[in-house]
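Peer 1: Fold the following and give me the result.
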Amino acid sequence: MKTNMNNRNLFQKHSNLKLVSIFLLILPLYISAQNQNSVSGEITGENNHELIAFANVALFDSTGARLIGGAASNAEGRFLIENVNAGKYKIIISALGFESWSMPVEINGKSISLGTIGLTEKQLELNDVVVKAERIKARSEPDKNTYFVSLKMQEASNSGTDILRLLPGVSVDLQQNISLEGSSNILILVDGKERDPGFLRQLQAGKIDKVEIISNPGAKYDANITGVINIMLKKEKNTGIDGHVYAEIPATQSAVLLNPAYSLNFGFGKLNLFTSYNGDLRRFDITETYNREIDNHPGISRINSTQLVTQKTWSHRFHYGFDWMLNANNQVSFYGYYNPFSQELDGSAKIETNGTEPGDWQAFKNDEDQNTGTFYSLWYKHNFREKHGHELTMDLNLYNLKASNSTLFTNENGEFLHENLMKPDNRSANFRLDYTLPIAKGFQLNSGIQTRLRTMRDRNNLDFSYDENNYALFGNAGFNIKKLEANIGIRAENAERKLPDGQISDYYMLPTIAVKYDFNKTQNLKFNYRRAAIFPGFYQLNESASADDPFTVSSGNAILRPELNDNFSLEYAIRLKNHFVSARLFYDITPNAIRNLIWMNENRILEIQKNNLGEIRQTGILVSGAFAFGKAGFNPYLKIADVYSIPNQLSIENYIAKKHTTLFEPGLSAYFTFKNDITATFTFQYTSPVNEIQGTSFSDPLYFISVEKTFAKKLKAGLVSGVPFTKDFTYQGNKTSGHGFKNHTEGVVNLPAFPLWIKLSYQFSSGKKEIKSERPKSVTEPEKRKGF
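Peer 2: Now for the predicted structure:
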């Protein structure tokens, strides 16, 4: 009887989800039938093709004497004038710093789109000095802050990754790993299409128009991300050939960090073919240590471990695909990549034990790491003619990862001691349908469905299998009424997980709210709320044990529950000429946080396993800014929070108590331009020790200095140094205590006194510029990181 009741409840939930899906998809289609004639278009600069926001668009009668209607372009440079009767008119467009533009239009019973309109930039010449209108530094919107990329920022950068270094709240470490406001669980987009961080390393900085920072993603985004960085490109491409080559040369062999890249585009007619490459080559000497104190043990009171290893990492990612503009309203694209990569730590390990039974253990460590990832995506977009912004997007993509990860320990005679071996075989498929409908001036609906299928196997452990099927429905309503602008959405997600011991089904209703009130043109107040569900990955779920030495064993946990997260924030933003400042109060709660549970077993072996350990609460303030002073720009960032951890029953049983810490996270990026096309940049980032419920993690401050010179506007040469004058850099550390033990670990990169890399880049192009197509998205499985 109980089983039948559960089946009825399950059937009812599936039925409800289907009804919601039908409602979300049919409602906008029904409303679209009520549309009237309209005039729409997109406004850009004629020379640089940058989108122009807040341009005035006026619709006059054919003589130009009587005003009929009007609108202002939005953040994407788009405008829409609705409820226009059939007839002949004259349209006039004006914007600060640009010449006015006008043309006659005629409406014959249907809406028209004027396409992309280029405005000519005004120039005022004073004794051979040309003064141009300078764009604003940043803009605050309900669900995001948008930072405009200036010419000075482009001159100080080579790639998309370099541009991100200059934005407040964005951190890029020595290995090009990107995080937003302290979280690396983020989504990277280029023109709204998902990309992995490696793609940004081959993306030319000069192609970037602006960057949207979304700290509270809306309902249309995956539930398991904490933030979004959307890089918007200039709306142009070359008919002909264009591309770039980028190379780095280490000044010393003891610290190799190279990220070579190239890109090549060939456009003709309505078709654009592209290929690109980004590499990741690293070699560092690393010292990994732990000091462990053991209480109430008759033989051993302390264990000291030292591993002297060389990290050897390489990755080669080859991108390829095409963009095909079928006509003005239809686009189709294919994108794929092939990515072999490896991460190995080779060297020696030594352990000393102290107490009444002293001893030592020595071994040679050898990694054999081979991984291959492939990705394919087919993407289609249709723009409906009657309204600008009325569109349907479909995306189908497939990802596959096959790997073999081995760590072999041998003694000084080459005899076998121990081997850790995993052979992941992971596949995923994703389908997404997204429909957007502008209903009336200042009101828009968005709805869609998403299906994500994932399978994970370990070819070395046939007992491990994991299948995950996610089905999501989402809907969002956005409106703008005078000074009030809001986006309200809901995401309904069903996650079915199949394990060897059974099946688990979870249902989540994930609301999002973003509201902005404008006090005036330069000041506003925003409120945001979002609920997220973060799902564990392969290495967190795989229960295969991995031994780093005879006294330490780690494993995953197949019954991990997803993390749920609720985030509330209230943000004030002000723009002062070209300066931008925002201050945000926030409250963040994660009730079932996934962290390491560490305990000492009866054989004095430290066991480490992923578990849902309890609740983490953060209350704090975040201040960021973007300031432009002539030939220099400064982007500061500061986050301060009280962090409380509340252990659950499992943690209490392992003697974990409540903990209160203060989080301090400052950051600063700056760029400078000098005579003779010389630029310099400086970036700094630091995070104080982080509360991990049972333990505390920490790392050293990180900073970069870079100087470059441009030759003939196409060739750049420069020098970059990371953490100079320190000689070593702690990239990860942890302090943990439990019943009967204390443990302190550190991983340190050994660097020269002044680590230096030479970088060279060259850009080339031919042909004329046209409207740029959009491209599909790419995804990757999270990699297991080891070493630095």
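
Peer 1: drop to CA atoms for contacts and neighbour counts, all remaining ones
Peer 2: Noted.

Peer 1: Contacts only, for the nearest residue in space to Tyr539 that is not next to it in sequence.
Peer 2: Here the nearest residue to Tyr539 in space, its sequence neighbours aside, is Gly556; by Cα to Cα, 6 or more residues apart in numbering that works out to 6.2 Å. Going by Cα atoms under 8 Å, 6 or more residues apart in numbering, Gly556 touches Tyr539, Gln540, Leu541, Asn542, Glu543, Ser544, Ala545, Gln609, Lys610.

Peer 1: And for the closest residue in space to Gln123 that isn't next to it in sequence, the neighbour number?
Peer 2: Leaving aside its sequence neighbours, Gln123 sits nearest to Lys132 (Cα to Cα, 6+ apart; 5.6 Å). If you count neighbours by other Cα atoms under 10 Å, Lys132 ends up with 13.

Peer 1: Now the second one, please; I'll put the structures next to each other:
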Amino acid sequence: MKKLFNIIAIFLLIGTTGVMAQQPTGRVTTPAKIIGTAKDLNTGEPVAYATAALYVTGSETNIAGAVADGEGKFFITGMDPGTYELRLSFLGFETKTVSDIQVDSKTGDVNIGEIEMTDKGLALEEVTVQGQRDLIEERVDRTIYKAENDKTTAGGDGTDVLRRVPMLSVDLDGNVSMRGSSNITVLIDGRPSAIAASSITDALKQIPADEIKAVEVITSPSAKYDAEGTSGVINIITKKNNLQGMSANIRTGTGLRGSDFGLNASARKGKFGFSLGGYGRAGYNTLGSFDNKQVVTNPDNSVSTILQSADTRRDYLFGRYNLGVDYEINKYNFLTAAVNFGIRNSQNYQNDFLTQNFLNGDLVRNALRETDTKDNSNSVDISLNYTKTFEKKGKDISLLTLYSRNNQQNSFVNTLFTDDMSTIDSRLKNDNPSKNEEFTIQLDFVEPLGKEGKSILEYGAKNILRKAYSDFSYFQAEGANGEYVENLNPTFNNEFSYDQNVTAGYLSYTATLFKNYTIKPGIRYEYTTITADFKTESSAVEIPSYGTFVPSLNLSRKLSNGNLIKASYNRRISRPSLRFLNPNIDQSNPLQVSQGNPELDPEFTDNYELGYSTFFKGTMVSFSGFFRNTIGSIQAVRTVQDDGVIFTGYDNIGHENAVGTNIFTNISISDKFSLNGSVDAYYAMLDNGLTDPLYAASNEGFVISGRLFGNYTLPKDWQVQVFTFARGRSVQLQGSSGGFAAYGMGINKQFAEKRGTIGLGADNFLAKEFKIRNEIITPTIVQNSTNIMRNMNFKINFSYRIGKLSVDQKPRKKKSVTNDDLKEGGSGGAEMTQNK
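Peer 2: Okay, the predicted model is just below:
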């Protein structure tokens, strides 16, 4: 309180002095001014509205400042004679410092002329891409996609952004894979989220594209990261600011298949910063259909043939809300806190679900069903982080904490009609409420070594406590109005708890050798203990503890003209998540039943990578090759039960190899027209390691995908964008998943000095539907299914920014927890959150 009174007194004193200074003295004098102009070094254009701040030489005391006009010109007044340092900054540019500015008197002008500012993309140490508003940046252990420079995603969500990122593939359902593997870890601002933990697909749909600043594809994570993710880590960086002032942004979009609305506000005054936002997205009337044919050889050598077909529809509502606060205790100590809430309500319908059973070619049964599946959840993430920096540049200590909780309510009702298909015979209901809790504490140290601090030593420790709970039960009801009766069989009615404790320590070292070489070795050790238990069983599931060493090595060399070549090796561990562990039996389709396995062990993968990036005449090209070897791979085990029912379980029986390449290019044809695209290709080799001819399986083949999009700038702030993506057949252990293609086009107009944007977009506007054909082939099962999706969409997007922010000259260091150690899987697997 005393400090507050002192501050008020100082402001009153300054105000009084100002009033006194305005009194006439009998002579008019012109105060001293520092005059300058901000220019873009690359283009020569003025940097409009750049922020200039004046400091006393040798101190961090900011005594005056100004904002440049539309021509980049600025002038600063209010300083006494002396020697000063000026710092010029603007979003997207490196801060430019002009030293030894001498002010000799209280009157007169000091003209420092034009100050050339450098784009951040050109100033980073290992950037290989050059040019205006480039999309791709290469570093020793990652590729960074600068989403904020890509306007083709306006009005979309995180799924639309990731479809444009090199080395990533996103299917029509939003399932993400990297180099053909869905075993990846997705982080948001460097930390896990309860939303992403429950469903990566749904998490991406909850993040507005306009709020994503960049996407980091970390194909070779260092020892600092959790050892999870066969393919690597995706870090989605949202737009944060170190700005002074207040601002708000509203955006909305509506279309035939979905609508969204978002409002975000931020404020910063002195040492405090606040952010508050909310975003909602609704999808409706997403129509489709499927048909399925499965031929099963029964144990008595009879042949059962099953034909199924249904019309499908999906509706959903997502919401994401956040509140963030950061506080600069003093020059070297910072606190940040954040609370994020998420909701997800999804409902899937299968109507006219007809099943026909044939035995040796003769029709033995017709069954008509309707299935209503619900997937509802709410989540919360609470974080509190402390960072301490030092006089020595780059040195810091951080203590990071995170609490996450996700409550889910999954259920389905399967309604069976009588033989005449006009009245309800019975109803089968499954309820599966579940809860996932996670508490993490992490301590990190960063120590620059040597006089210039070019070598960096990183070390730290981390502990993750997880608690998962699933309460599942089945109910049966007769007729349309009969009461549900609970099934008391422990197989169908039980409570499952799963506690996991992961303790880890790591050491990583980064050094620059012979000027152009960078080496980054590291070692990590993780020790895992697990307890699992069923309510109705007398003893817990026996799961032994295990410890794992995880080495990593990243190398890079900068060549002439900014080219970069890099190589890496790392070992990864993939612990099964509750998608594979949950013992709840999913029989929403009674002829295709699946169940998780609580006794699964982790997978282990060795990754090798070689990459090269170059540019010439406005064109950037990046090549990479990789080899991946996985042992103990979690694979589906399919067996035939009575009446031709296919039961799917999971076990650590697989061996999986993949060798492939990725080629990405970004072409600036002119300052108005640009194209970029990529091709991903790999050869997959899978084997489940079984010798029994009934269950032994192996498969191999090529998987190829590609993408291309372009941007053209028209006069008067109009822009046109086009995008297309295609993926070929995907090889699986027992069959394949069909390929698909998608495309879109958009046009938008900026107005009100680029504070507002309005646009039109169209997705898949030439095709009424997409067909995806899948097959499963085993010695006893042949299954062919076709899923049809009708996702043609037309949309209108609008956004507008209110308020004005200026650049803060002392950016706050923000760090957060990252948990990357669970195998989430893609679209398959027995799931705690079933029936996506």
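
Peer 1: Among the contacts of Gly556 of the first structure, which ones are in strands?
Peer 2: Gln609, Lys610 (DSSP state E).

Peer 1: From the contacts of Gly556 of the first structure, pick the one nearest Gly740 of the first structure.
Peer 2: Gln609 (17.5 Å; Cα to Cα).

Peer 1: Tell me which residues touch that closest one, please.
Peer 2: Gln609 of the first structure neighbours (Cα under 8 Å, 6+ apart): Ser554, Ser555, Gly556, Asn557, Asn596, Leu597, Ile598.

Peer 1: cool, and Pro693 of the second structure?
Peer 2: Contacts of Pro693 of the second structure (Cα under 8 Å, 6+ apart): Pro779.

Peer 1: Just to be sure, it is in a helix?
Peer 2: No - with DSSP: H, G, I helix; E, B strand; the rest coil as the criterion, Pro693 of the second structure is located in coil rather than a helix.

Peer 1: Where does the nearest residue to Ile31 of the first structure once chain neighbours are set aside fall, secondary structure wise?
Peer 2: Nearest non-adjacent residue to Ile31 of the first structure, counting by Cα to Cα, 6+ apart: Ile439, 7.1 Å away. Assessed by DSSP states H and E, Ile439 of the first structure sits inside strand 424-440.

Peer 1: And the aligned partner of Ser736 of the second structure in the first structure, how far from Ser447 of the first structure?
Peer 2: Aligned counterpart of Ser736 of the second structure in the first structure: Thr696 (TM-score structural alignment). As judged by Cα to Cα, to the nearest Å, Thr696 of the first structure and Ser447 of the first structure stand 42 Å apart.

Peer 1: doesn't Asp499 make contact with Phe439 of the second structure?
Peer 2: No - Phe439 of the second structure lies out of contact with Asp499 (Cα atoms under 8 Å); the separation is 11.8 Å.

Peer 1: shared neighbours of these two, which are they?
Peer 2: Counting by Cα under 8 Å, 6+ apart, the residues touching both Phe439 of the second structure and Asp499 are Leu465, Arg466.

Peer 1: ok, residues contacting stretch 711-731 of the first structure?
Peer 2: Residues outside stretch 711-731 of the first structure that contact it (Cα under 8 Å, 6+ apart): 174, 677, 699-700, 702-710, 746-764, 788.

Peer 1: wait, stretch 808-820 of the second structure
Peer 2: Contacts of stretch 808-820 of the second structure (Cα under 8 Å, 6+ apart): 53, 89, 185-187, 189-192, 225-229, 233, 242-244, 328, 334, 336, 383, 385, 387, 398, 400-402, 440-442.

Peer 1: If we use 7 Å, what do you get?
Peer 2: The contact list for stretch 808-820 of the second structure (Cα atoms under 7 Å, 6 or more residues apart in numbering) reads 185, 187, 190-192, 226-228, 242-244, 336, 385, 400-402, 442.

Peer 1: need the contact list for Gln595 of the second structure.
Peer 2: Applying Cα under 7 Å, 6+ apart, the residues near Gln595 of the second structure are Asn582, Pro583, Asn584, Ile585, Asp586, Thr648, Gly649, Ala830.

Peer 1: Quick check: chain neighbours aside, which residue is closest to the counterpart of it in the first structure?
Peer 2: Counting by TM-score structural alignment, Gln595 of the second structure corresponds to Ser555 in the first structure. If the residues on either side of it in the chain are set aside, Ser555 of the first structure comes closest to Ala545, at 4.7 Å by Cα to Cα, 6+ apart.

Peer 1: Near the residue in the second structure that the one you found lines up against, how many residues? Count them for me, please.
Peer 2: Alignment note (TM-score structural alignment): Ala545 of the first structure maps to Ile585 of the second structure. Neighbour count of Ile585 of the second structure, defined by other Cα under 10 Å: 24.

Peer 1: Can you verify my assumption that Ile585 of the second structure contacts Asn597?
Peer 2: No - look at Ile585 of the second structure against Asn597 with Cα atoms under 7 Å: they stay out of range, at 10.5 Å.

Peer 1: follow-up on the earlier one: quick one: the match of Gln595 of the second structure from Met600 of the first structure, how far?
Peer 2: Look at Ser555 of the first structure and Met600 of the first structure: by Cα to Cα, they are 14 Å apart.

Peer 1: Kindly report the same for Gln311 of the first structure.
Peer 2: For Gln311 of the first structure, the distance to Met600 of the first structure equals 29 Å [Cα to Cα].
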